[in-house]
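J.: let's see this in three dimensions:
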Amino acid sequence: MTVPPATPDGPVVIHLSDDERDTGVLTPLHMFEAIDAFFVDGVVVLENAVEVKYIDALNERMIPDTEELKRNADKIHWNQGRAKGNVSQNPPLEKEYMYPQIYANKPAAAVMANIFGPRPQIRYIRTNTLVGNTADRQAVHKDCSFDHLSHPFHMALNISLVDVSPENGSTELWLGTPRISEYDDTAPGIMGIRPERLEERRKVRPPCYPSIKRGSVVLRDIRTWHAGMPNHTDKTRIMLAFGYQAAWHGCTLRTPVPESLRETIGQLEEHNNTEFCVTYVPDDQFDNLYSAFNADFSSAIKPERGSVQWGAVPSWQKGY
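T.: This next block holds a predicted model:
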């Protein structure tokens, strides 16, 4: 018997209609598919979730900031080191660029609310900016370096400001890993997932490198194993990285924002029924480009599990 060729793996891509994009009301089938994909794979892609005109305008605004950061490379946070070329850049927290379709995306919020419960909380507002002509890759890792829950509690919302492919650094995704991901996937002294765990998983479901159209929103369970890849082009690839948590999880991370955005943020919260967990800073004291990096997504709720305190963050992993 002839065995059919294996089909390329990749995340489920759901193409939204313009009406779904604008109202946030997904068809029953699309909502079913989105939630199922998130639980099975740890990742789902909502295509046509943002109008391209907003994507292009924000990209044009951010590229000059990236160039300034590159000139001051010692002052910024490089994800897994400068050689990887992956900058943790702040998007411009300016009223004219805080488009509701990006900062308060209705389709994404609808999916999150069905998974997390009401009023998901945005606690992390950064970007992963991959500069051009890089040759090194990240170690495979997950974005939670603490004793995390065995079910979804936090998802990364990623919006790439250009079309993404393996050529310009499509993220390596290990689909399905939240279902088997334990706290001890990582170990002291090891950057990322234990090598033996990687090889075990590779035999079951190897990683994929999806091509994703700009205007898409990618929702990823932060327990999903993944890695940043090299950008073989000479063009910078900016990917917004927002972190949303279930309100019940008890995270205390807050993002600093200028006081002048208080009204704008209130409008964004109302737009898609989410909560911005932010700290307002006087405008003259706010430094958007060089604000400190903080990605502690752990919970302040610490129930005892025998002799072990759940949720503790090892000192060697802080700032991972």
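
J.: for the rest of this, base every contact and every neighbour count on C-alpha atoms.
T.: Will do.

J.: what's around Asn72, how many residues?
T.: 11 (other C-alpha atoms under 10 Å).

J.: show me the contacts for the nearest residue to Arg220 once chain neighbours are set aside.
T.: Spatially, and ignoring its direct neighbours in sequence, Arg220 is nearest to Val43 (4.4 Å; C-alpha to C-alpha, 6 or more residues apart in numbering). Shown in contact with Val43 (C-alpha atoms under 8 Å, 6 or more residues apart in numbering): 11-12, 37, 175, 218-221, 224.

J.: quick one: which two of the residues you listed are the most distant?
T.: Val12 and Thr224 (14.7 Å; C-alpha to C-alpha).

J.: want to put them side by side, so please do this one too:
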Amino acid sequence: MASMTLPRHSKEITSIRLTDSEICSRQINSHNLQRAIEALHQDGVVVVENAIPPSYLDELNTLMTPDAHTLYEKRSTHRNFGPETGNIQQEVPVQKAIDRYREQIPEAEDGEHQAQNPLSMVIANPFATAIIECMLGPKPQLRFLSANTAFRTKEAGRQPPHIDVAFDFPRVPFGFCVNVNLVETTATNGATELWPGTHTGTDVTVLMPDNDGVIRKELVEARRKLCPPVQPVLPKGSIIIRDFRLWHAGMPNRTDEPRVMLVTV
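T.: I've put the predicted structure just below:
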């Protein structure tokens, strides 16, 4: 595909705020479910703002931030798109998190669900699961769990627009990434840059040769003129679901606090 002609898309990402009833029942209502599905089909991304109790994220952040500092000082730690990005790969301490939740979070805050697996609200969120089931079919599988942690870096330390796959993937929805930032996230502390609508025209021909997942520069600039990227403001407790084919890029964290973002696929 020599060029990429895409329809114009909204410059604002759809953000859904759940009702008290939805939060209590852990079931997304039909109207919000429809909004989410429409957003994923049109823009390739949707935000659900209050999908996770903030206290859960506070506990996980308390666990993971010290680990992040330790990893950042090690030369062997994987740096996403090179050391200048300040973005490291970090594993999620699943069992430690489960134990900490059961110790620190009152049972009344989570009821019967906590006795099963208190981490399920974070890494197998019921609202994300319901939305993805409507896109892929029943019983979607979780195949990958990790975290991208952004440390302070210079403006030049951004990632190139890319996708996370480089094989000959289909031009239909085949996988989704669910991100959970452990703190409120804005452009200041490295909210991911997203390119709404790019999933609809993306296949392996948009990628640079011999450069896994990176989008060809001329296509990036052409798309920028049609529909520029956005860095959404994400309140603590938000989940962001994006189509695997959507262009995105890690951006500089300009604060002194590391920003941990969970990644599930």
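
J.: related to what we said a few turns ago, what's the match for the residue nearest to Arg220 of structure 1 in structure 2?
T.: Here Val43 of structure 1 is matched to Val45 in structure 2, going by TM-score structural alignment.

J.: quick one: map Leu119 of structure 2 onto structure 1.
T.: By TM-score structural alignment, Leu119 of structure 2 lines up with Tyr99.

J.: do Ile28 of structure 2 as well
T.: Ile28 of structure 2 maps onto Leu26 in structure 1, by TM-score structural alignment.

J.: what number of residues lie near its match?
T.: The local packing of Leu26 of structure 1 (other C-alpha under 10 Å) involves 20 other residues.

J.: return the distance of the match of Val43 of structure 1 relative to Pro138 of structure 2.
T.: 20 Å (C-alpha to C-alpha, to the nearest Å).

J.: next, the residue nearest to the spatial centre of structure 1: secondary structure please.
T.: With distances taken as C-alpha atoms, centre = their mean, Ala156 lies nearest the centre of structure 1, 3.0 Å away. State at Ala156 of structure 1, reduced to three classes by DSSP: H, G, I helix; E, B strand; the rest coil: strand.

J.: thought it was touching His226?
T.: No. Using C-alpha atoms under 8 Å, Ala156 of structure 1 is not in contact with His226, being 12.0 Å away.

J.: the spatially closest residue to the match of Leu119 of structure 2 that is not a sequence neighbour - how many residues pack around it?
T.: Once flanking residues are discounted, Tyr99 of structure 1 sits nearest to Tyr54: 7.1 Å by C-alpha to C-alpha, 6+ apart. When neighbours are counted by other C-alpha under 10 Å, Tyr54 of structure 1 registers 18.

J.: so what corresponds to Tyr54 of structure 1 in structure 2?
T.: Match for Tyr54 of structure 1 (TM-score structural alignment): Tyr56.

J.: ok so its match is a helix residue?
T.: Yes. According to three-state DSSP, Tyr56 of structure 2 belongs to a helix.

J.: thinking it is in contact with Arg100, fair?
T.: No. Contact criterion C-alpha under 8 Å: Tyr56 of structure 2 and Arg100 do not qualify, at 9.7 Å.

J.: tell me the buried residues in stretch 219-237 of structure 1?
T.: Across stretch 219-237 of structure 1, burial judged by 16 or more other C-alpha atoms under 10 Å covers 219-231, 236-237.

J.: counterpart of Leu234 of structure 2 in structure 1?
T.: By TM-score structural alignment, Leu234 of structure 2 lines up with Ile212.

J.: and the gap between that match and Ser170 of structure 1?
T.: Taking C-alpha to C-alpha, one finds Ile212 of structure 1 at 8 Å from Ser170 of structure 1.
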